[in-house]
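Asks: The following comprises the amino acid sequence and a computationally predicted model.
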Amino acid sequence: MLHRKANAGFTLIEVLIAMTLLGIMVVLLFSSMKICADSWQKGEDKITEVNDVAVVYQFFQHHLSTAKPLWDDFSEENKVFAFRGKSQELQFVSAFPASAKKSGLQLFSLKLINDGDGQLIQVSITPFYPVAEGEEWRKEEITLLRHVRNFSFSYFGLDESQPEGLWQDDWLEKETPPRLVKIKIGRDDGSFWPEMIVELKAVGLSNNLLTDEGQAAAEAAAIEGEQ
């Protein structure tokens, strides 16, 4: 007598259990991937933020700290001191390092502008000395930092009412550069940016005119900025 072989297979209950377990595993897998992606993005954002701080800090340390106390006296009708500072704008003369392709003194102009996607700090660089006849006046515009909420300068130097020196919101109609420049930057994401205080190395007569109290105040302000 022949016996028919029973068909092997899964019951409906077993299929439902398997599908449920598979669904749970897929959810756990994608959750883990999302956590890893978020952690990676946060790490990338932190690296970008650190790089932004380093780039801005290096810019001011390399260029602003070596600003030259020069006069723009190429025209007798418009003789002004090259260093001019406002609360959100700054102009000074400095030079690129020897390794850079640009040579000679350059006029740096910084200001906060709106490009439609938000505010950014723009740097304009032009040769300080007039170009020879027939040559092109080369102006270069560089974005120093994007996504800026607020940006301001203040200047430490002598004042007629305060011989020991004090912080001022602008530096106009002066004949010497300030001793210190303080830079405050706020980002759109609310990230913390410490105040930067840059000491100008070539301050001309201002070093000799500062009283002992002013010298001590300047040194204290500079130390505060380094901390």
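Replies: Structure received.
Asks: only C-alpha atoms for contact and neighbour calcs from this point on.
Replies: Will do.
Asks: and the most centrally placed residue in the chain, what is it in contact with?
Replies: In the chain, the residue lying closest to the centroid (C-alpha atoms, centre = their mean) is Val56, at 3.3 Å. Neighbouring residues of Val56 by C-alpha atoms under 8 Å, 6 or more residues apart in numbering: Leu144, Leu145.
Asks: ok but it is inside a helix, no?
Replies: Yes - judged by DSSP: H, G, I helix; E, B strand; the rest coil, Val56 forms part of a helix.
Asks: one more structure, for comparison:
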Amino acid sequence: MRILQGARGFTLIEVMLAILLLAVLLAAAFGGIRSAVKGMHFGEDLMDRTNRLRVAQEFIRHQVSRILPLPFGQETGTGENLLFEGKRDLMRFVAPMPGYLSNGGAYVQTLELSNTRNGRQLLFNHWMLNGFDKDKLNKGDSEPVVLMDQVESGKFEYRKLDDQGELEDWSDDWDEPNLTPVMVRIELKMRKEALVGWPDMEIPLMLDVGAARQSNTVRFDDILPREGMAVPPNNASGSTR
């Protein structure tokens, strides 16, 4: 009589090895998917930061190059017109705003490097020239726009012509507020988290510098408001027409 023997099954060790191999394959697959997703997010962040940098530089170049020799105030004591305020971390000037961002006309505009917990930020703000009073500015009156963040350090520099018409060296302190500079330079060093670097900007003004020198004949009080606008306060006491 022949006895049929049952088929031999897997041993416990073989089952455990198969499960271990399957776990390794699944871990490798999930690791690959995670790396792909992480790489995709990094690429999207890099593209977003690059586009933001490009838009910020184009906007700054457009505004600074179109600075107008229009006064936004007067110096205390001397009564001289304030056409341009330039410091290492702030510049203030008058220029037209793009039509899609305003109602047209001249606006007082500022670029500023401001300190935050996550580094410095490049901020932009603007106010209508009519009725503008530098001494009455409040931070809550207008919310600045963050052009760039994750800035480690930076500075604004300015250049002018000497008496012989030659370009002088760059300076981070503009000492002739009744004149406009010939060129403006913006240097920023970005933090590692920013993912992008800031190419230094050297922006020549489209306006002839001679016009800025002649603009001293136009006083701040003589700028007439547009129809429907409030009349700016008379800061020069006792001035005559």
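Replies: Perfect, I can see it now. Quick caveat, the model's predicted, so the values are computed rather than measured.
Asks: tm score of chain vs chain?
Replies: TM-score for the superposed chains, counting by TM-score structural alignment, normalised by the length of the first structure: 0.75, backed by 203 aligned residues with a C-alpha RMSD of 3.1 Å.
Asks: Val146 of the second structure -> the first structure?
Replies: Matched across to the first structure, Val146 of the second structure falls on Thr143, judged by TM-score structural alignment.
Asks: C-terminal to the longest strand along the second structure, what's the next element?
Replies: Of all segments of type strand in the second structure, defined using DSSP state E, the longest is strand 145-159. Per DSSP states H and E, strand 145-159 of the second structure leads on to strand 183-190 as the next helix or strand towards the C-terminus.
Asks: In the first structure, which residues correspond to that next one?
Replies: With TM-score structural alignment as the criterion, strand 183-190 of the second structure aligns to 180-187.
Asks: Average offset of that stretch relative to the second structure?
Replies: In the superposition against the second structure, stretch 180-187 of the first structure averages 0.9 Å from its aligned positions (mean C-alpha distance after the TM-score superposition for the first structure).
Asks: tell me which residues in that stretch are buried?
Replies: Leu180, Val181, Lys182, Ile183, Ile185, Gly186, Arg187 (16 or more other C-alpha atoms under 10 Å).
Asks: and the fifth one, what does it touch?
Replies: When contacts are counted by C-alpha under 8 Å, 6+ apart, Ile185 of the first structure touches Val148, Arg149, Asn150, Phe151, Ser152, Trp193, Pro194, Glu195.
Asks: next one: the fourth one
Replies: The neighbours of Ile183 of the first structure, taking C-alpha under 8 Å, 6+ apart as the test, are Phe151, Ser152, Phe153, Ser154, Glu195, Met196, Ile197.
Asks: Report the buried members of these.
Replies: Phe151, Ser152, Phe153, Ser154, Met196, Ile197.
Asks: Can you tell me what the fourth one aligns to in the second structure?
Replies: The reference is to Ser154 of the first structure. Match for Ser154 of the first structure (TM-score structural alignment): Glu157.
Asks: try Gly225 of the first structure
Replies: By TM-score structural alignment, Gly225 of the first structure lines up with nothing at all.
Asks: Could you find the closest non-adjacent residue to Gly225 of the first structure?
Replies: Distances taken as C-alpha to C-alpha, 6 or more residues apart in numbering place Ile197 nearest to Gly225 of the first structure, at 4.8 Å, with adjacent residues excluded.
Asks: likewise Phe93 of the second structure?
Replies: Phe84 (4.9 Å).
Asks: Check the gap between that neighbour and Ile67 of the second structure for me.
Replies: According to C-alpha to C-alpha, to the nearest Å, Phe84 of the second structure stands 9 Å off from Ile67 of the second structure.
Asks: shared neighbours of these two, anything?
Replies: Joint contacts of Phe84 of the second structure and Ile67 (C-alpha under 8 Å, 6+ apart) are Phe93, Val94.
Asks: Please list all residues in contact with Lys87 of the second structure.
Replies: Contacts of Lys87 of the second structure by C-alpha under 8 Å, 6+ apart are Phe156, Glu157, Asp172, Asp173, Trp174.
Asks: Also Pro98 of the second structure?
Replies: Gly104.
Asks: just to revisit the earlier point, got the contact list for the residue nearest to Phe93 of the second structure?
Replies: Counting by C-alpha under 8 Å, 6+ apart, Phe84 of the second structure has contacts Pro71, Met91, Arg92, Phe93, Val94, Glu176, Pro177, Asn178, Leu179, Thr180, Pro181.
Asks: For Thr66 of the first structure, grab the count of nearby residues.
Replies: If you count neighbours by other C-alpha atoms under 10 Å, Thr66 of the first structure ends up with 20.
Asks: Surely it touches Leu105?
Replies: No - applying C-alpha atoms under 8 Å as the test, Thr66 of the first structure and Leu105 come out as separate, 11.0 Å apart.
Asks: shared neighbours, those two?
Replies: Common neighbours of Thr66 of the first structure and Leu105 (C-alpha under 8 Å, 6+ apart) are Ser94, Ala95.
Asks: Could you pull out the helices in the first structure for me?
Replies: 12-59, 206-209, 212-226 (DSSP state H).
Asks: For the shortest one, name the packing helices and strands.
Replies: Looking back up the chat, that one is helix 206-209 of the first structure. Helices and strands touching helix 206-209 of the first structure, as assessed by 3 or more C-alpha pairs under 8 Å, 6 or more residues apart in numbering; DSSP states H and E, comprise strand 148-159.
Asks: Mean distance of the strand it packs on to its aligned residues in the second structure, please.
Replies: Relative to the second structure, strand 148-159 of the first structure is 1.3 Å off (mean C-alpha distance after the TM-score superposition for the first structure).
Asks: which one is the aligned residue in the first structure for Gly210 of the second structure nearest to, not counting chain neighbours?
Replies: Counting by TM-score structural alignment, Gly210 of the second structure lines up with Leu205 in the first structure. In this structure, Leu205 of the first structure finds its nearest non-sequential neighbour in Thr176, 6.8 Å apart by C-alpha to C-alpha, 6+ apart.
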